[in-house]
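Q: 3D, please:
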Amino acid sequence: MDYQSTYVTPEIKLSSYEDKLFKTEIVFDHHMLIWFIEGETKIIQAETSYTFASGDIFLIPRNQLATIINYPKGNQPHKTVVMHLSTSRLRDFYQGVTIKSSAGSSFKIRRFGDHPLLKSCFASLAPYFDLTEPLPEHLAAIKIKEAISLLRLIDPNIDTLLTNFDSPAKLDLVDFMERNYMFNMPLERFGYLTGRSLTTFKRDFKKLFDTTPQKWLTQKRLELAHYQCSQKSSRPVDVCYEVGFENFSHFSFAFKRHFGYPPTKLVALGAMR
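A: A predicted model of the protein is given here:
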């Protein structure tokens, strides 16, 4: 099976992917605290990217666009333990908690390496994945509360992130799209993340860009791919997924139709320099 998930609760799961290339674009509704057990993955967000390997622990904030690419690594499956830090759990946790003021909090991914306290918290969940019955609610609440407490201990500024329960506000559409066009998401999702309905998103987009979202997105992704291949000597097969295409054949066809030559020609030219 390509993908398997074992849930000890609806908020805590063990995920396993076969050792082959896997790519998806996603926006999480909840903060995701992840322990990467085996494999290697690359996560791309606007203006930055991260590579994670065995032992890494990290937090992906909610409502943030991301491309996730799992790469084959020694024929071992990609295994992660994932804990959903839902808004309801966080509201319950922070009731009565005094929050220290901070200078603000970035909504970028937080890396914690293989921090021993977080690792111990995750490792203590391992026996529960072999149970035939779900983890009782009160025990699940204890484990999630422990994880949140550890995050606050390790990162003094994380309260600002975890206590932000707002829905996306209406954003500057041009700025948002220029930073996030490489994410292959449904237009409805782009609309939601910019604080718009689908109809309003399309209307505003046409007014600002004088074209349709689909045409603009394809052109921007191809231009980025051309830059990555010609100036960064990146492999077309890697660039294809990182700029928002679903598969290499579609990418190669669209690239040749737009530029008049296939992306592999850029690789050959680079080798001659």
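Q: contacts, neighbours, all on C-alpha from now
A: OK.
Q: and the helices in the stretch 1-150 of the chain, which stretches?
A: With DSSP state H, counting those that start in this stretch, the ranges of helices along the stretch 1-150 of the chain come out as 87-94, 116-123, 137-154.
Q: now do the end-to-end distance for stretch 127-135.
A: End-to-end distance of stretch 127-135 (C-alpha to C-alpha, to the nearest Å): 11 Å.
Q: give me the contact list for it.
A: Stretch 127-135 has contacts (C-alpha atoms under 8 Å, 6 or more residues apart in numbering) with T6, Y7, V8, T9, L14.
Q: repeat that for stretch 82-100.
A: 11-15, 29-35, 144-145, 159, 162-163, 165.
Q: are any of those buried, and which?
A: 11-15, 30-35, 144-145, 159, 162 (16 or more other C-alpha atoms under 10 Å).
Q: could you give the number of residues near P186?
A: 10 (other C-alpha atoms under 10 Å).
Q: thinking again about what came up before, next, format the helices of the stretch 1-150 of the chain as TSV and append distance to A268.
A: As requested, those are exported to TSV (distance: least, C-alpha to C-alpha, whole Å):
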stretch	distance to A268
helix 87-94	50
helix 116-123	45
helix 137-154	48
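Q: V174: which of the ones you listed is closest?
A: Nearest to V174, of all the helices of the stretch 1-150 of the chain, is helix 87-94, at 29.0 Å by C-alpha to C-alpha.
Q: tell me what angle that closest one forms with helix 137-154.
A: Angle of helix 87-94 versus helix 137-154, following axes from the mean of the first three to the mean of the last three C-alpha atoms, to 10 degrees, is 70 degrees.
Q: to check against the first, give me the structure of this:
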Amino acid sequence: MVEKNSNADIVFSCEVEKHFHSEIIIEDHALIRILSGEMRVVQADQTYAFVAGDTFLLPRDLPAAVIKRPKDGRPYKSISISLKPDRLREYYLKHPVKTIQSHRPKIKTFDKHLLLESFFASLLPYFEMELVPETIISVKVEEAISILQNIDERIDTVLAYFGEPGKIDLADFMEKNFMFNMTMEKFGYLTGRSLTTFKRDFKKAFNTTPQKWLTQKRLELAHYQLTEKKRKPVEVYFEVGFENLSHFSFAFKKQFGYPPNALVK
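A: The predicted model follows:
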């Protein structure tokens, strides 16, 4: 994958490989415009497919798997704008809004709008530069926030909230998100708990340790994908939460008594 200005808040990405798959748990809101190709965002309960011309907001602290690939003979290309807390705080100091309550934001999609079209068109010439001046980036990020406010009256409930996730039902969250490869600290954070409290509440809910439970759930999901969906080990190990194929194969054989490729016929 090629990225220009990848150290900045505005990034142009060109996916030149045939297929790119990763997990994200972004720490900043990201406003994304797809220029060509396709991006699929897979969450626990829903999958989004975005193609050329689509604009959407990925909220912070969102567990998801992202698949980027060419489409209609064109490579994956996109523009991504990180809306970092420091820039958002600075913006809302100048443009205050009412107190925002804690909530769990979801992916927001935006219909085509003249303001969005002109904004992203104005960014394209900057990607010919090796480094975009910070003053320009600051102006364009502020412009993006202003445009979102104009086209979505509820966007401030997402962008102007700076608190941490509130405490939620741990068992329900884990059952929905066990396939995402996160640290125990991140699972705790997203359920509104410290690491110590997370482990304590997890033990109460499942009567085992988080790591043992996660491994078993991921292997059960992998077994289902291999037997019922007729997929290959190389296609499923990453999606169910393992970092590499060899570790997955070792854990699978230890759990079921045979390697995962024994199910491929």
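Q: any idea what the TM-score is?
A: The TM-score (TM-score structural alignment, normalised by the length of structure 2) is 0.82; 264 aligned residues with a C-alpha RMSD of 3.2 Å.
Q: on that earlier part again, which ones among the buried ones among the contacts of stretch 82-100 of structure 1 map onto strands?
A: Among those, the subset assigned to strands under DSSP state E consists of I12, K13, L14, S15, H31, M32, L33, I34, W35.
Q: would you mind finding the match for the fourth one in structure 2?
A: Mapped onto structure 2 by TM-score structural alignment, S15 of structure 1 lines up with S13.
Q: ok, the closest residue to its match other than its chain neighbours - contacts?
A: Take S13 of structure 2 and drop its neighbours on the chain: the residue closest to it by C-alpha to C-alpha, 6 or more residues apart in numbering is E3, 4.5 Å away. Shown in contact with E3 of structure 2 (C-alpha under 8 Å, 6+ apart): V11, F12, S13, C14.
Q: let's have those in JSON lines, adding distance to L88 of structure 2.
A: Conversion of these to JSON lines gives the following (distance: C-alpha to C-alpha, whole Å):
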{"residue": "V11", "distance to L88 of structure 2": "18"}
{"residue": "F12", "distance to L88 of structure 2": "21"}
{"residue": "S13", "distance to L88 of structure 2": "23"}
{"residue": "C14", "distance to L88 of structure 2": "27"}
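Q: what about structure 1, which of the residues you listed hold up?
A: Counting by both residues aligned by TM-score structural alignment, their matches' C-alpha atoms under 8 Å, structure 1 reproduces these contacts from those: V11, F12, S13, C14.
Q: contact partners for the second one?
A: I take that to be F12 of structure 2. By C-alpha under 8 Å, 6+ apart, the residues touching F12 of structure 2 are E3, K4, N5, S6, K77, S78, I79, S80, F127.
Q: and Y192 of structure 1, how far is that from F201 of structure 1?
A: Distance from Y192 of structure 1 to F201 of structure 1, by C-alpha to C-alpha: 9 Å.
Q: aligned to L116 of structure 2, what sits in structure 1?
A: Counting by TM-score structural alignment, the partner of L116 of structure 2 is L118.
Q: ok, now F242 of structure 2?
A: Going residue by residue (TM-score structural alignment), F242 of structure 2 aligns to F245.
Q: quick check: its match vs F251 of structure 1, distance?
A: Applying C-alpha to C-alpha to F245 of structure 1 and F251 of structure 1 gives a distance of 6 Å.
Q: in terms of neighbours, single out the busier of those two.
A: F251 (25 against 21).
Q: I'd guess that one is in a helix, am I close?
A: Yes - counting by DSSP: H, G, I helix; E, B strand; the rest coil, F251 of structure 1 is part of a helix.
Q: residue contacts, it?
A: Per C-alpha under 8 Å, 6+ apart, neighbours of F251 of structure 1: C240, F245.
Q: next one: it from R91 of structure 1, what distance?
A: 44 Å.
Q: do the same with R203 of structure 1
A: 36 Å.
Q: tell me the contacts of R40 of structure 2?
A: T47, Y48, A49, F50, V66, I67, K68.
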